[in-house]
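**Student:** task: produce atomic coordinates for the following.
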Amino acid sequence: MSSRAARVHFDPHVDIDWDAPWQFEMFALPPTSVSLYGTRRWRKLTPEQQRTLALHEAVSGWSTLAYLSAILTSNELRRAAEEGLNSAASRSALLEVARGSRATITFGRLVRATGLEPYKPPRGTETAAKLLAFLPLGSASYASTLLVEETFIRGIESVVEDPDIEPHVRQAVKIYRFESEERLSYARSEVAAAQSRSGRIERACNRVLLALLANVILRLNLSPAVYRSVGFSPVRGLIASRRVRRNRRIDTAAPVVEFLDSVNLLDGMITSSLWTLTGVASERKSS
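**Tutor:** Coordinates of the predicted model:
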């Protein structure tokens, strides 16, 4: 456990002023982060509709993060039980449980503060996401944490310094960004360690498993139902935003994809083909 982690943590119940009313006249996301931004349909929306869509897209992302953080936290509980409660590895795992729980609480309460219902994962993908709770504790399970959290924080970290963003959101992201530095560092070290101690067959299985999960995780942050908030059908919204969403997915996933490639988690013909389907990694030759 790092000295910094031992000294400092935030309490999502008291470090955000939940009693303050939500500022609906402000954006919940920077306009440039909204999936329709720059499109013809975006220009046709009124300022109020633009804020409404931003709020619904934010709630969709927060709902997904809270949901997946809760599932990934269960992996750390399993590790604590398997390692023995007095081991250093177990203590580190329990620290991650605490961090993951705070993230789930923070973004769950953020959704509730808006007065909107949480967005559920698309039908079918919910079952796939639940499989994260049953993953063998290997490089794929820790890399899944990176995919969930690093892509999320990279997509929203600019809101902290943006005075036009709703105050609850700015404070929640500030807290999350601070804690995510430790969480991402931990996940990266665990991925590298798991790769180094696993055999050839186990590494191959983890590569394929991670590539399958990536195709689910990287598409979960935006529910197509958000477009109904401004009078568009989900299909029309997805078609209009497809280029923006693709470019954003590539941008937010770039650092984690580079890291996964550096630890050989993108190697192999099957793995390469599956990652190509995500749209964030080019196909590689089998190693």
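**Student:** C-alpha from now on. contacts and neighbour counts both.
**Tutor:** Fine.
**Student:** which parts of whatever helix or strand Phe178 lives in are buried?
**Tutor:** Assigned by DSSP states H and E, Phe178 belongs to helix 167-197. Neighbour counts using 16 or more other Cα atoms under 10 Å place 167-177, 179-180, 182-184, 186-188, 190-192, 194-195 of helix 167-197 among the buried residues.
**Student:** show me what it is packed against.
**Tutor:** Under the contact criterion of 3 or more Cα pairs under 8 Å, 6 or more residues apart in numbering; DSSP states H and E, helix 167-197 touches helix 88-114, helix 139-156.
**Student:** what's the spacing between Ala172 and Arg219?
**Tutor:** Separation of Ala172 from Arg219 (Cα to Cα, to the nearest Å): 23 Å.
**Student:** apologies, that question was intended for Phe10.
**Tutor:** For Phe10, the distance to Arg219 - Cα to Cα - is 29 Å.
**Student:** go through stretch 35-52 and flag the buried ones.
**Tutor:** 35-37, 42, 45, 50-52.
**Student:** straight-line length of it, end to end?
**Tutor:** First-to-last residue span, stretch 35-52, Cα to Cα: 13 Å.
**Student:** wait, doesn't Ser241 sit right on Ser33?
**Tutor:** No. Ser241 lies out of contact with Ser33 (Cα atoms under 8 Å); the separation is 11.5 Å.
**Student:** next up, for comparison:
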Amino acid sequence: MTLAHTNRIDTVHGDAEDDGRQGSARRLLASSARRSYDPTLEIDWDAPIPDDKYGMTPEWSSLYGTELWDRMTEQQRITLTKHEAASIAGAGIWFEMILMQMLVRDLYQHDPATPYVQFGLTEIADECRHSIMFARSAQRFGVPSYRPARWLRTSGRLFKAVASGALAFGGTLFAEEILDMMQRDFMRDDRVQPLTRTVSHIHVLEESRHIRYAREETARRMRTATRSQRAWVRMHLAVSAYLIVTNLVNERVYAAAGLDVAEAKAAARANTHYHDKLRFGTRRTVEFLDGVGLIGGPSTLLLRRAHIL
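**Tutor:** The predicted model follows:
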């Protein structure tokens, strides 16, 4: 095969790849036009907050199934789940801000007239609304704004500065899909606060587009990855997944529920029920990433420590 012929094949492959990306972006833009929500208008922010409803599905609590949970009063359980829901939302805001910056950096290199860039900008607008929605829901519950520790926020600055391609989109999947799995339970559970259910419903509907976008881009960018590039992404992806999953619950939520923080942290660390829920919440991400070669090798040690595997 001549070099000129090889170049023609590469060009044809590149054109087909771009056609697929642009076609998918057009479909996602059409979906956004049909089903997008403004939480400021869609949610009744003045509706009363019932005293007898959980902040989230209790089975997703880090203490559910432990002896400590059994000793807690029902009011303590309700309080804890409100604070845990706010903590999870705070982690979501933290990573959505990272995601928005990574997306802007990626889109900067592309033609804004293309559907790909226009859907990317649409996703950024969605994520802005989601972050505001999460913050307002915690405020409405009268719960503090839970943020990751300062060292983790600093680490996030480094991640968003260097992460690109499959690492950026793959890391996004770990954050988005576990939250998606949780919220699918929250929005269907009549034991849960109406506000949480409405917030979850909006987020699940809009996030389905973002997850599809991230999956397609991860797979697309791994097709031409070398063995060393694949290993590099795999390890850094495991680090980001570990930090995301192990920082969903801020330890201050236990004090808010009147619990001994050291005892509650020890109970959560040993809680096999919660570990099973984490594996359940990340299983679709793991299956997908394994299919594109991003699960395996030394990185699995971190994923096991995070109870993802």
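**Student:** tell me how the two chains score on TM-score.
**Tutor:** The TM-score (TM-score structural alignment, normalised by the length of the first structure) is 0.91; 280 aligned residues with a Cα RMSD of 1.7 Å.
**Student:** how about the contacts made by the counterpart of Arg215 of the second structure in the first structure?
**Tutor:** Per TM-score structural alignment, the equivalent position to Arg215 of the second structure in the first structure is Arg188. If you count contacts by Cα atoms under 8 Å, 6 or more residues apart in numbering, Arg188 of the first structure has them with 142-143, 146.
**Student:** what lines up with Pro122 of the first structure in the second structure?
**Tutor:** Pro122 of the first structure maps onto Ala149 in the second structure, by TM-score structural alignment.
**Student:** quick one: that match from Phe119 of the second structure, how far?
**Tutor:** 32 Å.
**Student:** ok, those two, which is more surrounded?
**Tutor:** A count of neighbours by other Cα atoms under 10 Å puts Phe119 above the other of Ala149 of the second structure and Phe119, at 25 against 11.
**Student:** and the more buried one? What does it align with in the first structure?
**Tutor:** In the first structure, Phe119 of the second structure lands on Ser92 (TM-score structural alignment).
**Student:** cool, and Met235 of the second structure?
**Tutor:** Aligned partner of Met235 of the second structure by TM-score structural alignment: Val208.
**Student:** kindly report the same for Ile202 of the second structure.
**Tutor:** In the first structure, Ile202 of the second structure lands on Ile175 (TM-score structural alignment).
**Student:** how far off centre is the lengthiest helix in the first structure?
**Tutor:** Assignment by DSSP state H gives helix 47-83 as the longest helix of the first structure. Put simply, helix 47-83 of the first structure sits 6 Å off its chain's centre (Cα atoms, centre = their mean, to the nearest Å).
**Student:** any idea which residue is closest to the centre of the first structure?
**Tutor:** Taking Cα atoms, centre = their mean, the centroid of the first structure lies closest to Val148, which sits 3.1 Å from it.
**Student:** that residue pairs with which position in the second structure?
**Tutor:** Aligned partner of Val148 of the first structure by TM-score structural alignment: Ala175.
**Student:** Phe24 of the first structure too?
**Tutor:** So Phe24 of the first structure corresponds to Asp51, using TM-score structural alignment.
**Student:** same question, Thr104 of the first structure
**Tutor:** Checking with TM-score structural alignment, Thr104 of the first structure has Ser131 as its match.
**Student:** distance of the nearest residue to its match once chain neighbours are set aside from Asp10 of the second structure?
**Tutor:** Distances taken as Cα to Cα, 6 or more residues apart in numbering place Ile93 nearest to Ser131 of the second structure, at 5.1 Å, with adjacent residues excluded. As judged by Cα to Cα, Ile93 of the second structure and Asp10 of the second structure stand 40 Å apart.
**Student:** between the two, which one's more packed in?
**Tutor:** Using other Cα under 10 Å, the more surrounded residue of Ile93 of the second structure and Asp10 is Ile93, with 23 against 12.
**Student:** residue in the first structure paired with that one?
**Tutor:** By TM-score structural alignment, Ile93 of the second structure lines up with Ala66.
**Student:** how far apart are the longest helix of the first structure and its match in the second structure?
**Tutor:** Here the mean offset of helix 47-83 of the first structure against the second structure after fitting is 1.1 Å, by mean Cα distance after the TM-score superposition for the first structure.
**Student:** angle of that helix against helix 88-114?
**Tutor:** On the basis of axes from the mean of the first three to the mean of the last three Cα atoms, to 10 degrees, helix 47-83 of the first structure is oriented at 160 degrees to helix 88-114.
**Student:** and helix 47-83 of the first structure, what does it pack against?
**Tutor:** helix 88-114, helix 139-156.
**Student:** what's the spacing between the helix or strand hosting Ile9 of the second structure and its chain's center?
**Tutor:** Per DSSP H and E, Ile9 of the second structure falls inside helix 3-34. Per Cα atoms, centre = their mean, the displacement of helix 3-34 of the second structure from the mean C-alpha position of its chain is 27 Å.
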